[in-house]
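J.: Output the structure for:
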Amino acid sequence: QNKVASMKFWESIGAFYGAKDPSYAWPLALVHLNITLYALTFWLTRPVMPFLTTQLGADAVVFGYLQTVFSFVQLLGAPIIGRLCDTQGAKIALQMCQLATGLSYILLGSAWNIPVLFASQLPTVLMQSMHCSQAFVTDFSSDESRSSALGRLSLSYAVGMALGPMLGGLLSDVIGYHGVAWLAGALMFVPFLANMYSLPAHRPGMEKAKGEGGKGGLQVAECLKVLKIPTCRNLTVFMLMTGLAGQIYHSTFSMAGPSFFKLTAKDLGMFQTMSGVIGLISNTFVVGALEKALSQRSIITLGASILVCTFTAYSFATSFEHLLVIGFVSAFPSMAMYTTVTSMVTRGTPREVSATVIGLGHAARSLCGIVAPTIGGYLYKDQGVPGVGFTCAAIMVAAAVWSQVSQVTVPSAKSKEL
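T.: The predicted structure is shown next:
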């Protein structure tokens, strides 16, 4: 009876995570644990980062450069990890990512001057755990449940995102800004040890990817090849536009929060926790309901349109209460668009290059992160919060229009040939 009960339990877990076979339930559950801890540690450090850098003598311009370095190394790493997932398996890639992420936080906690602070961002070239986890979910979930499975992965990320900022803000008063970073680094070794013994090394389609993908590593020709697929190319352009608007907003918010809106680390933690909680709600209830009522193309257009309104409202914000309202409204479309676009690019491309396609999406967002802090810093310095808000709104208008005119087509799960 215990064996039967255990089998039914894991069958229900597998069904919840969208596993195409009950034997994939445990690996998928562990992947979700990975992404929750990954998000928890990342968001632990977010509320303290502006204050830690200020403590080391950095101003808003230096903080912008720090974000540019982070995005640049992320851009370099995303295609590499994508091909590594396709050719060597996501387990190896994920283990490398967890170690590199932990090392980055430990260096951050040990930073005593600006050069070491910048050096702490170099290991983030492999801070691609979400990418690897999406590759796992794409391969071990059925086509019919692909969108909901990716949505639940974002749900697990949102759990960490909801807890991390609040804990980071509170712990900064107890163990200091550096202590929060050290704690984040230590926590990253938990999933590394669990993965070592429990995650499968093989992934479906890996042999085919090896045969077609060459010798592993970064295959530029393969990355360019997938961009010839209309769905991938058009959605990458959409991600570039939405990513640019989002990165301009986030890069300047780190400066505007403490200086213009007079927020503390606890305030930032509360604001970011609210976004995480809304992400939980969005991926649990909103994405699935929207996909039953609307096409995926309509969902991303609607999301972009809502963000046009919230960015416009941000231009007129003057208080923390205004930020809470704007953040509450914008979190729903942001999470829904991210989950839906990821589902669209994986369903619209061959399975053997799915991780490469996901990597290109992450690389597109990282590319935006390279230029956005400079653009945002210039806008914030000369035009203030209104200039940032109106610029982001204009970019999202372009994204909404592009989603309609680019003729994005995604086959249904039932009709897609594997």
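J.: Please count neighbours and contacts with C-alpha atoms only from this point.
T.: Fine.
J.: buried stuff in stretch 189-198?
T.: Phe189, Pro191, Phe192, Asn195 (16 or more other C-alpha atoms under 10 Å).
J.: Identify the residues contacting the third one.
T.: What it means is Phe192. By C-alpha atoms under 8 Å, 6 or more residues apart in numbering, Phe192 lies in contact with Gln95, Gln98, Leu99.
J.: one more time with 10 Å
T.: Asn34, Leu94, Gln95, Met96, Cys97, Gln98, Leu99, Gly102 (C-alpha atoms under 10 Å, 6 or more residues apart in numbering).
J.: cool, and the last one?
T.: Contacts of Asn195 were listed using C-alpha under 10 Å, 6+ apart, and they are Pro27, Leu30, Val31, Asn34, Lys91, Ile92, Leu94, Gln95, Gln98, Phe189, Ala201.
J.: helix or strand for Ala186, which one?
T.: helix 146-187 (DSSP states H and E).
J.: Run the chain-centre distance for that helix.
T.: 13 Å (C-alpha atoms, centre = their mean, to the nearest Å).
J.: Report the next helix or strand after that helix in sequence order.
T.: Heading C-terminal from helix 146-187 (DSSP H and E), you reach helix 189-198.
J.: what would the contacts of Phe192 look like in JSON lines with secondary structure, neighbour count and distance to Gly276?
T.: Converted to JSON lines, these look like this (DSSP: H, G, I helix; E, B strand; the rest coil; neighbours: other C-alpha atoms under 10 Å; distance: C-alpha to C-alpha, whole Å):
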{"residue": "Asn34", "secondary structure": "helix", "neighbour count": "25", "distance to Gly276": "17"}
{"residue": "Leu94", "secondary structure": "helix", "neighbour count": "29", "distance to Gly276": "23"}
{"residue": "Gln95", "secondary structure": "helix", "neighbour count": "21", "distance to Gly276": "25"}
{"residue": "Met96", "secondary structure": "helix", "neighbour count": "17", "distance to Gly276": "26"}
{"residue": "Cys97", "secondary structure": "helix", "neighbour count": "27", "distance to Gly276": "22"}
{"residue": "Gln98", "secondary structure": "helix", "neighbour count": "28", "distance to Gly276": "21"}
{"residue": "Leu99", "secondary structure": "helix", "neighbour count": "18", "distance to Gly276": "25"}
{"residue": "Gly102", "secondary structure": "helix", "neighbour count": "27", "distance to Gly276": "22"}
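J.: To compare against the first, here's the next sequence to fold:
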Amino acid sequence: MSGKGPQTTTTDFSRSRVIYATYVFATLDVAWMFLQMSVTPYLAKRLGFDTLWFGYLQTLVGVIQLLGGPIFGRFADIFGARTALTLSCVANTVFFALLVIADSPIMLFIQKLPAIFMHGLPGAQMVVADLTEPANRANALAKIGLCFGIGMITGSTLGGTITTHYGEKFASSVGVVGSLVNLLLVLNFIPKSTKLQAQQNSTEIKSTAGEKNAKSVFDLGEITRLMKYPNVARTFLVKSISGLPAGIFQVMFSIIAINVFELKSQQNGYLLAYFGILQMFIQGGVVGRLTSRYNEWTLLLFSIGLSSAVGLVQAFVQSVFQFCLISIPMMLSLIVFNVVTDSMLTKGVPPSDTGTMLGLCASEQSLLRTIGPTLGGFMYENYGFSSFGFVQFVINITVFTYLFLRGFKEEHKE
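T.: Sure thing, here's the model as predicted:
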């Protein structure tokens, strides 16, 4: 790295070194998350949970992270990246330690409480965004998606294998050790603050540090203000409605894998690893080419239309092999949809508010995880596996038709 540009608070840390360390952190954080996902469904089943109660458990996690997510970004801005990621790592360690000793349904619910502070991946995104120039930021953030895929493969395979051969408690203990490794990584490689303009804005920051910062951590008015920009509310509504069926299916997938496809823990881990490989391939070799050739409006329509078609086919899937085939267009539609909507939303607000907008997008995902398990448990218990596909088809074809007709009308108005 050249020495050009303003001096930052990362005095003793090369910017590239911090970014690479953040990529390693993100990969490990995702790996431990998927290790936990490989353990929890089988532990829950052993403790007597049915599909509906497992849905309630997942809903609790969604509510907790929904409450903590919007605050975490502001916390990182005020107290610095190292403090925020340290808090996340400590919460992860407590989370896995409680999973080790969970021996009753109530303990499994209590074990989820530390999730309110577990926001390692959004924290990593903030570090990378702080340390990259706007022109290189999209490419740098896209690499976190690659880290997600690697972590997903590693965590799900490791979790499934360890759980099969050594049990849930040992797998959870591995999560404790892994979270402590992440903590050491943060303390040794992540600087206290990663704000590029820290010294330039130091005077402004000092003059507003007390009352304004304290208020802004819980300022819900910031969210309302962002929704007033042109097309932001509509795009966010489309993102929430169209993404709801996929969100429901994702949070219920572990139970579906056990009850519908009758997969063992290790087999479920291999299937999650397959999803990780698909994500890496699509995110690394497909999405970039699509975004360079087609505009965002076209890609938005494409992803929603493809999602509706996938939902219709998914309703008739009867085997793991068939599901693996349909997973290819399913992952493509999900990844393109998320990339395009996030891009449209961040472009719809001033550059100074893109971080808040991304935090709001993360909260939207938590909201899906909040209502998804309860809705998913109800759908599965009353209407079966096929209901997930039919609901996805109906919702997405409706959104597609609305956007297509609206775009057609606006085009002819011009």
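J.: center of structure 1, which residue is that?
T.: What sits nearest the mean C-alpha location of structure 1, by C-alpha atoms, centre = their mean, is Met130, with 6.2 Å.
J.: Show the contacting residues for the counterpart of it in structure 2.
T.: By TM-score structural alignment, Met130 of structure 1 lines up with Leu121 in structure 2. By C-alpha under 10 Å, 6+ apart, Leu121 of structure 2 lies in contact with 22-23, 25-30, 85, 88, 127, 144-145, 147-148.
J.: Would you mind getting the angle between the host helix or strand of Leu121 of structure 2 and helix 168-189?
T.: Assessed by DSSP H and E, Leu121 of structure 2 sits inside helix 120-131. Comparing the axes of helix 120-131 of structure 2 and helix 168-189 via axes from the mean of the first three to the mean of the last three C-alpha atoms, to 10 degrees yields an angle of 20 degrees.
J.: any idea how far helix 120-131 of structure 2 is from the chain center?
T.: Distance, centroid of helix 120-131 of structure 2 to centroid of chain: 13 Å (C-alpha atoms, centre = their mean).
J.: Mind listing what's buried along that helix?
T.: Per 16+ other C-alpha under 10 Å, helix 120-131 of structure 2 contains these buried residues: Gly120, Leu121, Pro122, Gly123, Ala124, Gln125, Met126, Val127, Val128, Ala129, Asp130, Leu131.
J.: tell me the helices in the stretch 1-150 of structure 2, going along the chain?
T.: 15-46, 51-79, 81-101, 105-110, 120-131, 134-166 (DSSP state H, counting those that start in this stretch).
J.: which residues in structure 1 does the third one align to?
T.: To tie it back to what came earlier, the one meant is helix 81-101 of structure 2. The aligned range for helix 81-101 of structure 2 is 90-110, by TM-score structural alignment.
J.: how close does that stretch sit to structure 2?
T.: On superposition with structure 2, the mean distance recorded for stretch 90-110 of structure 1 (mean C-alpha distance after the TM-score superposition for structure 1) is 1.8 Å.
J.: Ok, stretch 365-376 of structure 1 next?
T.: Counting by mean C-alpha distance after the TM-score superposition for structure 1, stretch 365-376 of structure 1 comes out at 1.6 Å.
J.: okay, and stretch 163-181 of structure 1 goes to which residues in structure 2?
T.: Using TM-score structural alignment, stretch 163-181 of structure 1 pairs with 154-172 in structure 2.
J.: list the helices and strands the longest helix seen in structure 1 packs on?
T.: The longest helix of structure 1 (DSSP state H) is helix 354-405. Here helix 354-405 of structure 1 touches helix 60-88, helix 129-140, helix 220-226, helix 230-259, helix 296-314, helix 320-347, going by 3 or more C-alpha pairs under 10 Å, 6 or more residues apart in numbering; DSSP states H and E.
J.: Just say which of these is most tucked in.
T.: When you average the neighbours per residue for each of those (mean count of other C-alpha atoms under 10 Å), helix 129-140 leads with a mean of 25.
J.: Direction-wise, compare that one with helix 354-405 and give the angle.
T.: 90 degrees.
J.: And the furthest pair within the buried residues of stretch 189-198 of structure 1?
T.: Spanning the widest gap among the buried residues of stretch 189-198 of structure 1 are Phe189 and Asn195, at 9.9 Å by C-alpha to C-alpha.
J.: quick check, nearest of the buried residues of stretch 189-198 of structure 1 to Met161 of structure 1?
T.: Distances from Met161 of structure 1 to the buried residues of stretch 189-198 of structure 1, taken by C-alpha to C-alpha, are shortest for Pro191, at 16.7 Å.
J.: Now check that closest one against structure 2: what is it aligned to?
T.: Pro191 of structure 1 maps onto Asn182 in structure 2, by TM-score structural alignment.
J.: Do I have it right that that match meets Asp29?
T.: Yes: in this structure, Asn182 of structure 2 is within contact of Asp29 by C-alpha atoms under 10 Å, at 7.3 Å.
J.: list the residues that contact both of the two?
T.: Joint contacts of Asn182 of structure 2 and Asp29 (C-alpha under 10 Å, 6+ apart) are Ser88, Cys89, Asn92, Gly120.
J.: circling back: what touches both of Phe189 and Asn195 of structure 1?
T.: Common neighbours of Phe189 of structure 1 and Asn195 (criterion: C-alpha under 10 Å, 6+ apart): Gln95, Gln98.
J.: before we move on, back to that, which of the contacts of Leu121 of structure 2 are buried?
T.: Buried among these (16+ other C-alpha under 10 Å): 22-23, 25-30, 85, 88, 127, 144-145, 147-148.
J.: for the shared contacts of Asn182 and Asp29 of structure 2, which one is nearest Leu263 of structure 2?
T.: Asn92 (27.3 Å).
J.: mind listing what that closest one touches?
T.: Asn92 of structure 2 touches 29, 32-33, 86, 98, 114-115, 117-120, 175-176, 178-180, 182-183, counting by C-alpha under 10 Å, 6+ apart.
J.: Mind doing that once more with 6 Å?
T.: Ser179 (C-alpha atoms under 6 Å, 6 or more residues apart in numbering).
J.: Check the gap between it and Ser307 of structure 2 for me.
T.: 33 Å (C-alpha to C-alpha, to the nearest Å).
J.: What of Val63 of structure 2?
T.: Taking C-alpha to C-alpha, one finds Val63 of structure 2 at 26 Å from Ser307 of structure 2.
J.: Check Lys264 of structure 2 too.
T.: Where Ser307 of structure 2 is concerned, Lys264 of structure 2 sits at a distance of 28 Å (C-alpha to C-alpha).
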